[in-house]
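Novice: Whatever this is, show me its structure:
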Amino acid sequence: MTAALKPLARPASLHRSVQDAIRAFILDNTLRAGDALPPETDLARQLGVSRNSVREAVKAMESLGILETRRGSGLYVRAFSFAPLLENLSYGLLFDLRELAELLDIRRVLETGLIAAAMAAMPPAALAALGRVVAEMGARADQGENFPDEDRRFHQVLFEPLGNRTLLTLLDVFWLTYREATRHVDMGNPDPVLTYRDHAAIHAAVAAADVEGARAALDQHYAWIARRLELAQAQLRPDEEGPPGAAPVAG
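Specialist: Below is the predicted model:
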């Protein structure tokens, strides 16, 4: 038997109470990803609130990745994903370069700590794909061009063999946040040749099955990025607490 929704009192933040009631309904009925919820009109009637209150709560839960509305079909439980949380995290990190530097430390530890497992799991096709990405980096570097998309792809290919989607999303959060931060704060233009050499060194160690060499190359790569972040922080005014959109002050 389906557990019923309970009518709500009318607190100041009604839509939050509606969200809590819908969450409880999902749990009480052990609904899974893809399972349907009652229509909004039924939810409103059972809760004793207006349809607008239900619609507001549903929109909030959609933004959190809990529910999804399918046009012409109805309201459904959405498969769990860290993506909404991490999207908010990447936005919040733009407001403090110190926090971005802390995220870099986390990524550095993750990649250097997991590189051995990634290398052990890497099939020949993935190693070949990594080599192609490095070759593309080299071609762009020879033209004096930066290659952020290839950089992003390199680290994705490097750790895809682990089959850990959450890890890949975390790696992407740093990449997206760092790239956005460079649009607001002068971090100095990276030398594409040096960036290429960093990645070529990582690839060479992976291809040679040299775990310690790969770990050292990754560590050196992130040490260089950390230094750029330190210099960018030093350029900002000491009392600046807002987003990095303000013009940096020369050091």
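
Novice: make it CA atoms for all contacts and neighbour counts henceforth
Specialist: OK.

Novice: Would you agree E99 is in contact with L93?
Specialist: Yes. The criterion here is CA atoms under 8 Å, and E99 meets it with L93 at 6.0 Å.

Novice: Helices along the stretch 51-200 of the chain, start to end?
Specialist: Along the stretch 51-200 of the chain, counting by DSSP state H, counting those that start in this stretch, helices occupy 51-63, 83-93, 97-121, 124-142, 148-159, 165-182, 192-207.

Novice: okay, those helices, which one's buried deepest?
Specialist: Ranked by mean neighbour count, these are led by helix 192-207 with a mean of 20 (mean count of other CA atoms under 10 Å).

Novice: please give me the structure for this one as well, since I'd like to look at both together:
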Amino acid sequence: MSGPERRKGGEGKAGREMSIEPIKSTRIYEEIVRQIKTMISEGRLNSGDQLPPERDLAEKFVVSRTSVREALRALESLGLVEIRPGEGTFVREVSVEALIEPLAMVMFSQREAIGELFEARRLLEPAIAALAARRATPEEIHEMERILEEQAREIAAGRTGLPQDASFHAAIASAAHNQAITRLVHGIMDLLGQSREESLNTPGRPMRSHQDHRRVLEAIRQRDERAAEQAMRDHVSAVEALVVGADGLGKRPR
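Specialist: This next block holds a predicted model:
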């Protein structure tokens, strides 16, 4: 890649002001998301600014283009950027809810809060799955299927399928067609990123999680709200038992 090409990708306000740290975290795409969210919240990236091309971001972060792609997808699902095919990735007008997420990350970083976050998941996600069974469009159901096919390939290759896990839950939240719910789920899943990764690193867990997802999707496809609700409740409870039950995190006095 020539020098002029690199300069072209970084032209404009966004290219000049991005101060990027090389990635050292094992959860690479999450760290990319964190840095870009920080740039937006601090005003170093503003609404309408264009991010450098994927390949340039990969060079700056010293990561693979696959990691950059996953990060951009996550940022788009959070409503922070818009990916325009053939044009690039642009910062969207940011909501207050999206900007306060870094503060929420700090508030809930303590391990004892994980139990409370799973409690929130148990209350929210089964109801969201039921709404998705009622409201999902054929296109949204097709997208859920595509995500699960990709997750199956990742698992078959010996990986956890964590990015696809997050994408599947985000797709269900979007199919509920309620922006408040979508924001809540994104926030909770973001906060539980590390514990979800630990869960999926348990031998055999990625495939069991994929099978759970299949049951949820089938209920949504059949427009069976009660079955979708129950399948999601079973799935969240299984993950909670693995993460919280293993060491008693987040248990409340009775």
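
Novice: that older thread, take the helices of the stretch 51-200 of structure 1 and lay them out in JSON lines including distance to A226 of structure 1.
Specialist: Converted to JSON lines, the helices of the stretch 51-200 of structure 1 look like this (distance: least, CA to CA, whole Å):
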{"stretch": "helix 51-63", "distance to A226 of structure 1": "32"}
{"stretch": "helix 83-93", "distance to A226 of structure 1": "15"}
{"stretch": "helix 97-121", "distance to A226 of structure 1": "7"}
{"stretch": "helix 124-142", "distance to A226 of structure 1": "21"}
{"stretch": "helix 148-159", "distance to A226 of structure 1": "16"}
{"stretch": "helix 165-182", "distance to A226 of structure 1": "11"}
{"stretch": "helix 192-207", "distance to A226 of structure 1": "14"}
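
Novice: nearest to R45 of structure 1, of those helices?
Specialist: If you check each of the helices of the stretch 51-200 of structure 1 against R45 of structure 1 by CA to CA, helix 51-63 wins as the nearest, at 8.2 Å.

Novice: Excluding its own residues, what touches the closest one? List them.
Specialist: If you take CA atoms under 8 Å, 6 or more residues apart in numbering as the criterion, helix 51-63 of structure 1 is touched by 14-16, 18-19, 40-41, 43-44, 67-69, 84.

Novice: try stretch 172-191 of structure 2
Specialist: With CA under 8 Å, 6+ apart, stretch 172-191 of structure 2 has contacts from 78, 97-98, 101, 104-105, 108-109, 117, 121, 124-125, 128-129, 131-132, 134-137, 140, 144, 166, 170.

Novice: contacting residues for the residue sitting nearest the centre point of structure 2?
Specialist: Nearest residue to the geometric centre of structure 2 (CA atoms, centre = their mean): A166, 4.4 Å. Going by CA under 8 Å, 6+ apart, A166 of structure 2 touches M189.

Novice: hmm, 10 Å instead?
Specialist: 74, 147, 186, 189-190, 193, 196 (CA atoms under 10 Å, 6 or more residues apart in numbering).

Novice: Per the alignment, name the residue of structure 1 opposite it.
Specialist: Matched by TM-score structural alignment, A166 of structure 2 corresponds to R152 in structure 1.

Novice: rewinding a little: quick check: the residue nearest to the centre of structure 2 vs A74 of structure 2, distance?
Specialist: Noted for A166 of structure 2: a distance of 9 Å to A74 of structure 2, by CA to CA, to the nearest Å.

Novice: Now check A207 of structure 1 against structure 2: what is it aligned to?
Specialist: In structure 2, the residue paired with A207 of structure 1 according to TM-score structural alignment is R221.

Novice: for A57 of structure 1, same thing?
Specialist: A57 of structure 1 maps onto nothing in structure 2, by TM-score structural alignment.

Novice: ditto for G131 of structure 1
Specialist: Aligned counterpart of G131 of structure 1 in structure 2: E145 (TM-score structural alignment).

Novice: quick one, which of the helices of the stretch 51-200 of structure 1 is nearest to I225 of structure 1?
Specialist: I225 of structure 1 lies closest, by CA to CA, to one member of these: helix 97-121, at 8.4 Å.

Novice: any idea of the angle the closest one forms with helix 165-182?
Specialist: Calculated by axes from the mean of the first three to the mean of the last three CA atoms, to 10 degrees, helix 97-121 of structure 1 forms an angle of 140 degrees with helix 165-182.

Novice: In contact with the residue nearest to the match of G131 of structure 1 when sequence neighbours are not counted, which residues?
Specialist: Closest residue in space to E145 of structure 2, ignoring its immediate chain neighbours: L217 at 7.6 Å, by CA to CA, 6 or more residues apart in numbering. Shown in contact with L217 of structure 2 (CA under 10 Å, 6+ apart): 129, 132-133, 141-142, 144-145, 148, 168, 172, 211, 223, 228, 231-232.

Novice: Quick check: the gap between the residue lying closest to A170 of structure 2 once chain neighbours are set aside and G3 of structure 2.
Specialist: Once flanking residues are discounted, A170 of structure 2 sits nearest to H186: 6.7 Å by CA to CA, 6+ apart. H186 of structure 2 sits 38 Å away from G3 of structure 2, going by CA to CA.
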